[in-house]
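> okay, here's the prediction I keep looking at, along with the sequence it came from:
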Amino acid sequence: MCGRYTSTRSPEDLTRPFQVTDCRPEETLAPSWNMAPTDEVYTGPQPTIYLLWALGDEETRWVIEAAHERTIERVLEWIEDEVAVIRYGKDGIYRVQPPGGLVAARFRHYEARSGMPLLHDHLLLSVKGLRLDGKWGSIHTLVLHENTVAASALYNELVAAEVCEAMGLATEPRTVTPGHRPVMEFAGVSHELIRWTSRRSDQIAACLEHLEHSTSPPSTTTAS
């Protein structure tokens, strides 16, 4: 969800997107264009890791959730130490790291929109950070977005390494799209089972195919 949208809606407007069944706000803030958060989503890096989580026993799920939790904390530390900067001065010419770190809220979900089991967390990062002078400054959101792929890759590498070490597993490369770099999956899981988890990709492909067949080019009329 777009952070700017979230920050400019009333609490009642947000009950449906966030599936809130009981909303009784007693004290609310006025809509603001300056406090919009950004949304980072952390999920199992490969289909095989959430297959293990969904189909495994209680101990397996505990190991994966613990690795997931620790990895998110490490990635957030990396963002705070290496990525996030506060812009200030005319045109934001001065940039400093937020000395107190970032303001974040995290929400955990256990299934995807389709209803398939999917362990993942939404991490909402405020675009305001406290400067050394005690004033609030604006986090450079462009830098955050430019490092989204790097943060995702770091999460994937760390959580897979920890799960492999804890459970004695190994990874192997798997080609998803011909011509693209292969992705790392846990070894020993069949391709058919991995494809079973790709419901969202299949839905997108089916929707595109439907649009291609249902949309005809505009007709042209020749004036006599």
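Received, thanks.

> from now on I want contacts and neighbour counts done on CA atoms only, so please keep to that.
Will do.

> can you map out the strands along this structure?
Assigned by DSSP state E, the chain shows strands spanning 38-43, 86-88, 94-96, 104-111, 117-125, 128-130, 136-139, 171-174, 183-186.

> same for the second one, what does it pack against?
Spelled out, it's strand 86-88. Using 3 or more CA pairs under 8 Å, 6 or more residues apart in numbering; DSSP states H and E as the contact test, the elements touching strand 86-88 are strand 94-96, strand 136-139.

> next, format those strands as TSV and append distance to residue 107 and mean neighbour count.
As requested, the helices and strands packed on strand 86-88 are exported to TSV (distance: least, CA to CA, whole Å; neighbours: other CA atoms under 10 Å):
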stretch	distance to residue 107	mean neighbour count
strand 94-96	28	14
strand 136-139	21	20
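
> out of the ones you listed, nearest to residue 76?
strand 136-139 (14.5 Å; CA to CA).

> can you spell out which helices and strands pack onto the closest one?
strand 86-88, strand 128-130.

> pipe the ones you listed into a markdown table and attach mean neighbour count per row.
Shown next, in a markdown table, are the helices and strands packed on strand 136-139 (neighbours: other CA atoms under 10 Å):
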| stretch | mean neighbour count |
| --- | --- |
| strand 86-88 | 20 |
| strand 128-130 | 22 |
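
> and the ones you listed as CSV, adding distance to residue 121?
What follows is the helices and strands packed on strand 136-139, written out as CSV (distance: least, CA to CA, whole Å):
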stretch, distance to residue 121
strand 86-88, 25
strand 128-130, 21
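
> nearest to residue 68, of these?
strand 128-130 (25.8 Å).

> packing partners for that closest one?
strand 136-139.

> between the helices and strands packed on strand 86-88, which one is nearest to residue 6?
Closest among these, once you apply CA to CA, is strand 136-139, at 17.3 Å.

> select, out of the helices and strands packed on strand 86-88, the one closest to residue 149.
That would be strand 136-139 among the helices and strands packed on strand 86-88, by CA to CA, at 18.4 Å.

> where do the helices of the protein begin and end?
Using DSSP state H, the helices of the chain run over 3-7, 11-14, 47-55, 58-78, 141-146, 148-167, 191-196, 199-214.

> point out the most buried one among these.
Of all those, helix 47-55 has the most neighbours on average by mean count of other CA atoms under 10 Å, namely a mean of 19.

> look up how far residue 167 lies from residue 52.
Residue 52 sits 11 Å away from residue 167, going by CA to CA, to the nearest Å.

> this is the comparison structure:
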Amino acid sequence: MAPQKLTVGIFSRDGQDNYKWLIHVLRQAMFLDLVQYTFPVYIGNNVRAFTDALAQCTFAILYHTKKSGRLNITDVTESLYDEELKDLAGQLGSNVVVVVDDLDDSSEGIKRRMLIEQPLIKACARDLILISESEKKAANLTGSDPRWSPPPISQESNGSMESKIYKLKQFMEEALGISSGKPAHETSLLLRDKPQLLVDQPKEPNTRPKKSNRKKWLIIGGVSSALFVIILIIVLCLTLK
């Protein structure tokens, strides 16, 4: 039986217009077998609304846009999501991803610095995915099926928009216990290196003499040798007389 699909909540203090591209992507063909339903959750002062929405989710994305000001997600002055991120992780475990959008620079160096300065992100989320404005402009995210363009030159070290969306897809597959397919050549290598099962081979006929027969022939051979020696001694004695 196929695993149940995910209900994905996108939690944010930012308006839905900022991440409607993400909702659109999650509703496309590449997520069809993974996501049953995607809905936005505005984080405000209504704690009951937050907890009710969280109870419906099996996967959560915590979204923050640089357009709202600083990258003050957790662990810093006036951080926005300390308690909410803890609640998400407490309810969903590793099925939580933080997405930070509209950056000038989404390089691996920026990601490392954020994880060091805001360690609660690493402690509570499966991953931190950074998206730059230039990456989004290089990709068609509003069509019926996303089309990807090469990443901007300044962002090549941290992959393209395509690789980041596919990373999110991989996390969802793992949440459902689905293994990502491997290229055919990798599969063949795995099979080649895998220990082969021993198959019972037809037994060859036993051409060796049975133990009892072998013992009988050894006795006969010994007696014959003894008789030969006795006869030889008799002949020598007669010859010397």
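Nice, I can see it. Because the structure is predicted, anything quoted here is derived from the model rather than measured.

> quick one: TM-score?
Once superposed, the chains reach a TM-score of 0.23 (TM-score structural alignment, normalised by the length of the first structure), with 89 aligned residues with a CA RMSD of 5.8 Å.

> quick one on the thing from earlier: same list (the helices and strands packed on strand 86-88 of the first structure) but as TSV, adding distance to residue 155 of the first structure.
TSV is the format used below for these (distance: least, CA to CA, whole Å):
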stretch	distance to residue 155 of the first structure
strand 94-96	25
strand 136-139	22
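
> what's the closest of the ones you listed to residue 7 of the first structure?
Nearest of those (CA to CA): strand 136-139, 15.0 Å.

> relative to residue 130 of the second structure, how far out is residue 114 of the second structure?
In terms of CA to CA, residue 114 of the second structure sits 10 Å off from residue 130 of the second structure.

> repeat for residue 50 of the second structure
Residue 50 of the second structure is 24 Å from residue 130 of the second structure, by CA to CA.

> between the two, who's got more neighbours?
residue 130 (23 against 17; other CA atoms under 10 Å).

> could you say which helix or strand holds that one?
Taking DSSP states H and E as the definition, residue 130 of the second structure sits inside strand 127-132.

> which strands and helices sit next to that strand?
strand 96-103, helix 119-124.

> rerun that using 7 Å as the cut-off
strand 96-103 (3 or more CA pairs under 7 Å, 6 or more residues apart in numbering; DSSP states H and E).

> what about the strands in the second structure?
With DSSP E as the criterion, the second structure has strands spanning 6-12, 35-42, 59-65, 96-103, 127-132.

> comparing those strands, which comes out most buried?
Counting by mean count of other CA under 10 Å, the most buried of the strands of the second structure turns out to be strand 59-65, with a mean of 24.

> what's next to that strand, contact-wise?
6-12, 14, 92, 95-102 (CA atoms under 7 Å, 6 or more residues apart in numbering).

> still on that earlier bit, residue 65 of the first structure: which of the helices and strands packed on strand 86-88 of the first structure is closest?
Across these, closest to residue 65 of the first structure is strand 136-139 (CA to CA), at 29.8 Å.

> quick one: residue 184 of the first structure and residue 70 of the first structure, what's the gap?
20 Å.

> which ones are touching residue 9 of the second structure?
Counted by CA under 7 Å, 6+ apart, residue 9 of the second structure has contacts 38-41, 57, 59-61.

> can you rerun that using 8 Å?
38-41, 53-54, 57, 59-61 (CA atoms under 8 Å, 6 or more residues apart in numbering).

> skip the chain neighbours and tell me the closest residue to residue 40 of the second structure.
Nearest residue to residue 40 of the second structure, sequence neighbours excluded (CA to CA, 6 or more residues apart in numbering): residue 10, at 4.8 Å.

> tell me how far that neighbour lies from residue 112 of the second structure.
Residue 10 of the second structure is 23 Å from residue 112 of the second structure, by CA to CA.

> tally of neighbours for the residue nearest to residue 105 of the first structure when sequence neighbours are not counted?
Counting by CA to CA, 6+ apart, residue 124 is the residue found nearest to residue 105 of the first structure once chain neighbours are left out, at 5.2 Å. For residue 124 of the first structure, the neighbour count with other CA under 10 Å is 19.

> distance of the closest residue to residue 121 of the second structure other than its chain neighbours from residue 109 of the second structure?
In space, and not counting its chain neighbours, residue 121 of the second structure is closest to residue 115: 6.5 Å by CA to CA, 6+ apart. Distance, residue 115 of the second structure to residue 109 of the second structure, by CA to CA: 10 Å.

> more neighbours: which of these two?
residue 115 (16 against 11).

> correct me, but the more buried one touches residue 123?
No: counting by CA atoms under 8 Å, residue 115 of the second structure does not reach residue 123; the two are 9.3 Å apart.

> quick check: angle from the strand holding residue 130 of the second structure to strand 59-65?
40 degrees (axes from the mean of the first three to the mean of the last three CA atoms, to 10 degrees).

> ok and strand 127-132 of the second structure relative to strand 96-103, angle-wise?
Using the same axes, to 10 degrees: strand 127-132 of the second structure against strand 96-103 is 20 degrees.

> what about stretch 6-24 of the second structure, start to end distance?
First-to-last residue span, stretch 6-24 of the second structure, CA to CA: 16 Å.

> wait, I meant stretch 96-115 of the second structure
Start-to-end, stretch 96-115 of the second structure (CA to CA) is 15 Å.

> same question, stretch 124-141 of the first structure
With CA to CA, one end of stretch 124-141 of the first structure sits 12 Å from the other.
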